[in-house]
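1. can you look at this prediction? I've put the sequence above it.
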Amino acid sequence: MTETLGTTGEFGLIAAVTRGLSRSEDVLVGPGDDAAVVAVPDGRVVITTDLLVEGRHFRQDWSSAYDVGRKAAAQNLADVVAMGARPTALVVGFGGPADLPTAWAVELNQGLADEAELVGASIVGGDTVQSDKIIVSVTAFGSLDGRRPVLRSGARPGDELAFAGRLGWAEAGYAVLTRGFRSPRTVVDAHRRPQPPYADGPRAAIAGASSMCDVSDGLIADLRHIAEASQVVIDVRTPALAVAEPLQAVAAATGLDAMTFVLTGGEDHALVGTFEPADVPDGWTVIGTVAEGNENRPAGTVTVDGELFASPAGHAHFTS
């Protein structure tokens, strides 16, 4: 007989998912008390949270529980490093039906823990509840280690635009999966488990990035956040954006445009930032420029090769 959440119970599940969790030196009190205690060396905490809902953000026939755990952790850890911070801890909220196999929840937690371990962070607590569908909520914490946070509002005219990581891979994987296929495997895996360039966030902060964010909703959509917050115009140069062969293969098979994957695809959690030309760090690729607004291109605008981008720029919650 398969053990389910209903037979395991809340406290049995908590015991199962917390058993054997590692604890970093930032964690002073971990799971098992009313709340965790995490060290804050410089008195400031970076905090972010994201929600994954079954049927909206993942499907069990597309992704394993382990994949969902890796993805849920990654999208939060990427937000922390996009501030130039070092991730330290995660708190997880989980809801699921009573007939969901307990093993699914345990596997999910292993994915969360393994992704957190990549950056030296720990799962320090959370909550569980019965729900009609699976819901995973992750809150991540980070330390700036004495550095200033890198905000979206710091881009300046004359800066160069650069990115680190991958663009368009997860979107290409989504295009494949929605058509009932499972290859190319590289892009399908990218949709299931993003690979944010974690080390490049703090590295960019140390190098002097003037602004930064992670690409969760699409390159153009997320660059608009920077352009609007900084009141500048950002121009993306497509010749600087290499389109990987797997994306070209998906585009050819589906009749879609590979560059559109790169410009509008989200959930790869690449990092995009602005720098003085001499400050762009190794591992970052320059793909555009920052300028002042004018009558033709008002501040807050993002252009592609000097022209306004006509297609939808990326994902927007509650409208797509």
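-> Yep, that arrived. Numbers count the residues shown, from 1 in each chain.
2. could you use CA atoms for every contact and neighbour count after this?
-> Noted.
3. quick check, central residue of this protein?
-> Gln75 (2.9 Å; Cα atoms, centre = their mean).
4. hang on, that one in a strand?
-> No: judged by DSSP: H, G, I helix; E, B strand; the rest coil, Gln75 forms no part of a strand; its state is helix.
5. now it. Nearest residue, chain neighbours left out?
-> Counting by Cα to Cα, 6 or more residues apart in numbering, His269 is the residue found nearest to Gln75 once chain neighbours are left out, at 6.7 Å.
6. coming back round to it: who's in contact with the residue nearest to the centre of the chain?
-> Applying Cα atoms under 8 Å, 6 or more residues apart in numbering to Gln75 gives the contacts Asp50, Ser216, Glu267, His269.
7. for Trp284, same thing?
-> Listed by Cα under 8 Å, 6+ apart, the contact partners of Trp284 are Ala162, Phe163, Ala164.
8. pasting the second one now:
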Amino acid sequence: MGEFGLIRRVTEGRVQPPSTLLGPGDDAAVVAAPDGRVVASTDVLVENVHFRLDWSTPEQVGRKAVAVNVADVAAMGAVPTALLVGMACPPDTPASVMDELANGMWAEAARAGAGVVGGDMVTSERLVISVTVLGDLQGRAPVTRSGARPGDVLAVAGRLGWAAAGLAVLGRGFRSPVAVVGAQRAPEPPYAAGPAAAAAGATAMIDISDGLLADLGHVAESSQVGIDVRTELLEVHQRLVDIANALGADPRHWVLTGGEDHALAATFPTVEAVPPDWRVIGAVRQGQGVTVDGQPYEGPQGWEHWR
């Protein structure tokens, strides 16, 4: 099929949102930026590092590639507008795999309200997907990691621990329960919760990609504060408890340190400022670092490459 035949195959006939002024087909795309500022983020997914095709369908991988990027834009309080996709794959990759990958990307982009406006395709020894997402702040200030202040409340939106439970299940050779395995294969970030938090006056926000405690550590460091998570406020779903009992694991550990759910964590000046779809799980205090019930957490707090 060749490079250009493949590009036509995965882009023709796709619907673009109004923010796409010029989509695939030229040297570059043109995207509307009514705010005058553009939020941008990039993630790279590598086969057998971030996904496995014996665990996930190509469609699920495509959804995941988009979801992990859009969550970063949502964590800034922005609305996603456009995606640029760089894809590298072996020359003997079946066309059906590329079709499913593209279908997953377009479907997740549509769920987020963004368009796939361009990118690049090259040959490589393994499948690699790089996605850059652009977002619109809609006149609001970006919500960064550095705005948390002592006295703020800590809240989360989205699920915690489900993807980690799914990874544990897949690692044992099982393919069910479907709900937790699906959370690992294709996360469902709460995209709308980011802009809602920004509108409600969130002082700091972050996408939980590497684990709640690990990512809150970035907020604590950037804001020069301490953050305390209260376990009695955490939601540990009964499904996670059941799986943990079967595997001899601690479900609370999945909730505190498991990544890849791409929930959002944010700090707010008061409890009353927390939007309806958010759950209060702790508080910001004087000091430094992250504690659980006032004490340091023993063991790894999340994922970090090369460590």
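-> Sure, I can see it. Just so it is clear, the model here is predicted, and its values are computed rather than measured.
9. before we move on, back to that, mind putting the contacts of Gln75 of structure 1 in JSON lines, distance to Glu245 of structure 1, neighbour count and secondary structure included?
-> Listed next are the contacts of Gln75 of structure 1 as JSON lines, based on distance: Cα to Cα, whole Å; neighbours: other Cα atoms under 10 Å; DSSP: H, G, I helix; E, B strand; the rest coil:
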{"residue": "Asp50", "distance to Glu245 of structure 1": "31", "neighbour count": "14", "secondary structure": "strand"}
{"residue": "Ser216", "distance to Glu245 of structure 1": "22", "neighbour count": "22", "secondary structure": "coil"}
{"residue": "Glu267", "distance to Glu245 of structure 1": "19", "neighbour count": "27", "secondary structure": "coil"}
{"residue": "His269", "distance to Glu245 of structure 1": "20", "neighbour count": "32", "secondary structure": "coil"}
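10. now the strands for structure 2?
-> Secondary structure of structure 2 (DSSP state E): strands located at 20-22, 30-31, 39-46, 79-89, 115-123, 128-136, 153-157, 204-208, 226-229, 263-268, 279-285, 289-292.
11. show me what Gly104 of structure 2 lines up with in structure 1.
-> Aligning on TM-score structural alignment places Gly104 of structure 2 opposite Gly111 in structure 1.
12. same check on Val133 of structure 2?
-> Aligned counterpart of Val133 of structure 2 in structure 1: Ala140 (TM-score structural alignment).
13. ok, Phe51 of structure 2 next?
-> By TM-score structural alignment, Phe51 of structure 2 lines up with Phe58.
14. what about its match, how many neighbours?
-> As a burial measure, Phe58 of structure 1 scores 19 neighbours (other Cα atoms under 10 Å).
15. surely it touches Leu51?
-> No: using Cα atoms under 8 Å as the test, Phe58 of structure 1 is too far from Leu51 to be in contact (11.1 Å).
16. can you lay out the strands of structure 2 as TSV showing distance to Val143 of structure 2?
-> Shown next, in TSV, are the strands of structure 2 (distance: least, Cα to Cα, whole Å):
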stretch	distance to Val143 of structure 2
strand 20-22	25
strand 30-31	22
strand 39-46	11
strand 79-89	12
strand 115-123	23
strand 128-136	13
strand 153-157	14
strand 204-208	6
strand 226-229	17
strand 263-268	9
strand 279-285	16
strand 289-292	20
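17. of the ones you listed, which is nearest Trp303 of structure 2?
-> strand 204-208 (10.8 Å; Cα to Cα).
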